[in-house]
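> give me coordinates for this.
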Amino acid sequence: MINVALCGLRHLHPDGYMALFAQVPEMRVVAASEADELRRREFAAKFGVPVYTTYQEALEKHDVQLAAIFLPHAECPEAVEFAAAAGAHVLVEKPMAADAAGIGRMIAACERAGVVLTTPYLWRYHQMSREIKRLVTDGVVGEVIALEGRMAAGKPVRYQQASPWMLEKKKSGGGAMHNLGVHWIDLFRWLLEDEVVSAYGDIRIITPGIDVEDQSFALLTFSRGARAYLDISYTVPASYPHGRDLFVGIRGTAGTIAWSPAFEGAADEMFLSSEKKEYKDAPWRRYAFDNLVVPGYCGILGVSYLRDLAESLTAGRPPVIPGREGLKALQVVEAVYQSAALGRPVSLS
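Okay, the predicted model is just below:
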């Protein structure tokens, strides 16, 4: 059995993760920690687990094999260092830290301690993502030349009660690009099996009283020449279905893919057009998946990730998504921010 401690509860996702952990028989949550007294009482009453004031106390009082970190991003590196030194494997909610240097500290600490560091980039587990990766890998759209990713989530007010630190740059590291853009950055890197070599960014603060961007754009160049355009924001009205406006597009020398994911919805459809000869009799196709509906953050995607993680920890294998993947995504975000400040493209070393 893998005993889990949740470190930090002033975040939008810990409650959703409790529903996910409940569906993975190899894992059980034995403790949590949170500095805010009201949140501690609410969580303990809802889930029936002991909640401590500090993660140090939670990890010292319980035999914990996995620490799941949901702290303000600037606090995550120190928490990971403590958990790793205590012998616990570590899951850190993306984007993992306020800056790439913080993730570097995490990687070093976990390597010293011989424990696993992982981050849940759950879009890799979507069945449509996997079908798109198969199509790209098999060359159905030819050489990929352009990608488009839109992720517009609810307005900043959604953070003001549950996790106000998300709107403070010193604690969070950044806004929409930092918190949401990493999803599509990671997905595109994974789909292409390629790395970003340059970034151009443009960011704006629309909502008064916050110091992180709520509207951001980026143009990324991959090493093999593909370009990716990102439109990432906290601008969706409360009336929008599931609170997310999502789109993934891929254009290649022989075809096109278009997908508007249904966030935490069941039915997903993707459009494909291809000029490959095996598609000549039906060059336009639609792929449909009805995802299994289960409770918890990101539903079956989150459950699948935790099942994979439990299996890898039990077998002593590396995780499917190691911490270094989070580092690479955040390095791209930092290049976007640097570009926006300088007004020119920035190269990634």
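> for the rest of this, base every contact and every neighbour count on C-alpha atoms.
Noted.
> all helices for the stretch 201-349 of the chain, in order.
Here the stretch 201-349 of the chain has its helices, by DSSP state H, counting those that start in this stretch, at 300-315, 323-342.
> ignore what I typed, I meant the stretch 1-150 of the chain.
14-21, 37-47, 55-61, 76-85, 100-113, 127-137.
> looking at those helices, which is buried most?
Ranked by mean neighbour count under mean count of other CA atoms under 10 Å, the helices of the stretch 1-150 of the chain are led by helix 76-85, which reaches a mean of 23.
> ok now that one, how far from the chain's centre?
Put simply, helix 76-85 sits 20 Å off its chain's centre (CA atoms, centre = their mean, to the nearest Å).
> for the helices of the stretch 1-150 of the chain, which one sits closest to residue 287?
Smallest distance to residue 287 across the helices of the stretch 1-150 of the chain (CA to CA): 8.2 Å, for helix 127-137.
> show me what that closest one is packed against.
helix 182-192 (3 or more CA pairs under 8 Å, 6 or more residues apart in numbering; DSSP states H and E).
> tilt between the helix it packs on and helix 127-137?
40 degrees (axes from the mean of the first three to the mean of the last three CA atoms, to 10 degrees).
> so which elements touch helix 182-192?
Going by 3+ CA pairs under 8 Å, 6+ apart, helix 182-192 lies up against helix 127-137, helix 323-342.
> hmm, back to that, how about the helices of the stretch 1-150 of the chain in JSON lines, adding distance to residue 253?
Listed next are the helices of the stretch 1-150 of the chain as JSON lines, based on distance: least, CA to CA, whole Å:
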{"stretch": "helix 14-21", "distance to residue 253": "40"}
{"stretch": "helix 37-47", "distance to residue 253": "52"}
{"stretch": "helix 55-61", "distance to residue 253": "51"}
{"stretch": "helix 76-85", "distance to residue 253": "42"}
{"stretch": "helix 100-113", "distance to residue 253": "34"}
{"stretch": "helix 127-137", "distance to residue 253": "11"}
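> would you mind measuring from residue 111 to residue 234?
Using CA to CA, to the nearest Å, we find residue 111 at a distance of 36 Å from residue 234.
> another sequence for comparison is provided below:
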Amino acid sequence: MNLPGARLAAVCGRNEARTAAFAAEYGARPYTDLAAALNNPEVQAVILCTPHPLHAQDAVQAARAGKHILVEKPLAVSLGDADRMIAAAREAGVKLGVVSQRRLYEPVQRVKAAILAGKVGRPMLGTLSLLGWRGPEYYAMDAWRGTWAGEGGGVLVNQAVHGLDLLQWFMGPLVEVSGAWANLNHPGIEVEDTAVATLRFAGGALGSVVVSNSQNPGLWGRIHVHGENGASVGVQTDGGSSFVAGVTQAVEPPVNDLWTVPGEAHLLPIWQAEDRERATRLDVMTHYHRLQIEDFAAAIRGDREPLVPGEEGRRTVELIEAIYRAGREHRVVPLPLGG
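Predicted structure coming up:
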């Protein structure tokens, strides 16, 4: 796995045979001990793909070893863990980023650009709807899945995290959250498979979140932004998202599914055709990850912030924690969160 100006030097995993096979495929050194891998002078940065509750301890260990850190989503499973990671990276003078590759989707970039250009005026309402499917075989793959101790949560932490990141990226900072969550259709797991929330943003705008893992086949993941001038823009990030034979699959590629900006509505079918054609040439599941890893490597070389720094990953952790707190305590939760 070679990128411009970077190469895979080491692989660390718990399963010795699988780790060795993967490392051999890419010409890297295999390790089963993180400390030993971090002691390799060739290693300058790490990508953490461990179970969610391990992110904090692994990131702090990597930072103290002087390694830059890119963490798979979510950044952490608690605000305290996120803060420890950010502080450790800052103290060590290393970069900390979180994988949010969907920000690089072309339809997502169009929505963000339209908002920044004032094409919808001030955003007034933002909605996130994610209706997918994760069946028993998904949760049976690993013992940590579907548990509070091993996964840190359910649909909010694992599947909706991308949409929650994008919704805040489009709409801005939050000031209060209310919500409810439950396990309605997966008796074999501990965590929630369904959640709803209402949001209030700093500028006065409102938002809604409706997410579930119980639609079979999966339906969609959509984020829509409605502005004060009456214009609306939106993106479908997931089209029929499901987990089949160990792989996340989608029937539709990412596309803009809503666009009523004056003078631009005619562009919607043109963009959709472009995005669908692009998906025939690219593997959507890997291409945008690669772009974000390339950005992270460039951030290290250029001594700049990565595409999604740890502080922005923290915002999503805070929102998820606020929804959990609102559901447990049956109240509106103000942000920023206290202890």
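> ok, how many other residues are close to the counterpart of residue 260 of the second structure in the first structure?
In the first structure, the residue equivalent to residue 260 of the second structure is residue 273, according to TM-score structural alignment. The number of residues packed near residue 273 of the first structure is 20, by other CA atoms under 10 Å.
> so residue 273 of the first structure touches residue 253, yeah?
No. Residue 273 of the first structure lies out of contact with residue 253 (CA atoms under 8 Å); the separation is 11.2 Å.
> for the two, list the residues in contact with both.
The contact sets of residue 273 of the first structure and residue 253 overlap at residue 141 (CA atoms under 8 Å, 6 or more residues apart in numbering).
> so for residue 100 of the first structure, which of the helices of the stretch 201-349 of the first structure sits nearest?
helix 323-342 (5.8 Å).
> give the aligned range of that closest one in the second structure.
Against the second structure, helix 323-342 of the first structure falls on residues 310-329 (TM-score structural alignment).
> now the matching stretch on the first structure. Mean distance?
The superposed stretch 310-329 of the second structure is, by mean CA distance after the TM-score superposition for the first structure, a mean 0.6 Å from where its aligned residues fall in the first structure.
> quick one: contacts of that stretch?
74-79, 82-83, 85-86, 96-98, 156-157, 161, 164-165, 168, 177-181, 197, 332-333, 335-337.
> again, 6 Å this time
75, 79, 82, 96, 97, 98, 165, 178, 179, 180, 332, 333 (CA atoms under 6 Å, 6 or more residues apart in numbering).
> the third one -> the first structure?
Residue 82 of the second structure maps onto residue 103 in the first structure, with residues paired by TM-score structural alignment.
> got the contact list for that match?
Contacts of residue 103 of the first structure (CA under 6 Å, 6+ apart): 97, 327.
> please report how far it lies from residue 93 of the first structure.
Following CA to CA, the distance that separates residue 103 of the first structure from residue 93 of the first structure is 12 Å.
> all strands of the stretch 201-339 of the second structure, in order?
206-212, 220-227, 232-239, 242-244, 247-249, 255-259, 333-334 (DSSP state E, counting those that start in this stretch).
> compare these and give me the one nearest residue 136 of the second structure.
The nearest among those, by CA to CA, is strand 242-244 at 10.2 Å.
> from the helices of the stretch 201-349 of the first structure, which stretch is densest packed?
helix 323-342 (a mean of 22).
> what's the angle from that helix to helix 100-113?
160 degrees.
> what separates helix 323-342 of the first structure from the chain centre, distance-wise?
That offset, for helix 323-342 of the first structure, works out to 14 Å (CA atoms, centre = their mean).
> ok, stretch 60-80 of the second structure next?
15 Å.
> and the gap between the nearest residue to residue 274 of the first structure once chain neighbours are set aside and residue 271 of the first structure?
Of all residues not flanking residue 274 of the first structure in the chain, residue 255 sits nearest, at 4.1 Å (CA to CA, 6 or more residues apart in numbering). Using CA to CA, we find residue 255 of the first structure at a distance of 11 Å from residue 271 of the first structure.
> same deal with residue 94 of the first structure?
Shown here: residue 94 of the first structure relative to residue 271 of the first structure, a distance of 29 Å by CA to CA.
> quick one: which of these two has more around it?
residue 94 (24 against 15).
> the more buried one corresponds to which position in the second structure?
So residue 94 of the first structure corresponds to residue 73, using TM-score structural alignment.
> got it, and residue 232 of the first structure?
In the second structure, the residue paired with residue 232 of the first structure is residue 211, using TM-score structural alignment.
> please report how far that match lies from residue 7 of the second structure.
For residue 211 of the second structure, the distance to residue 7 of the second structure (CA to CA) stands at 37 Å.
> what do you get for residue 187 of the second structure?
43 Å.
> more crowded one of the two?
Between residue 187 of the second structure and residue 7, residue 7 has the larger neighbour count (other CA under 10 Å), namely 15 against 10.
> nearest spatial neighbour of the more buried one, skipping sequence neighbours?
Spatial nearest neighbour of residue 7 of the second structure, chain neighbours left out: residue 1 (6.2 Å); criterion: CA to CA, 6+ apart.
> could you do residue 198 of the first structure as well?
residue 347 (4.2 Å).
> just checking, the one you found touches residue 196?
No. Look at residue 347 of the first structure against residue 196 with CA atoms under 6 Å: they stay out of range, at 8.8 Å.
> out of these two, which sits in the more crowded spot?
Neighbour comparison, residue 347 of the first structure and residue 196: the larger count goes to residue 196, with 25 against 17 (by other CA under 10 Å).
> tell me the counterpart of the more buried one in the second structure.
Mapped onto the second structure by TM-score structural alignment, residue 196 of the first structure lines up with residue 174.
> give me the distance between that match and residue 316 of the second structure.
Separation of residue 174 of the second structure from residue 316 of the second structure (CA to CA) stands at 10 Å.
> can you check residue 303 of the second structure too?
For residue 303 of the second structure, the distance to residue 316 of the second structure - CA to CA - is 25 Å.
> repeat for residue 310 of the second structure
10 Å.
> coming back round to it: for the counterpart of the residue nearest to residue 274 of the first structure in the second structure, what are its contacts?
When the second structure is aligned by TM-score structural alignment, residue 255 of the first structure is paired with residue 231. Residue 231 of the second structure is in contact with 120, 260, 261, counting by CA under 6 Å, 6+ apart.
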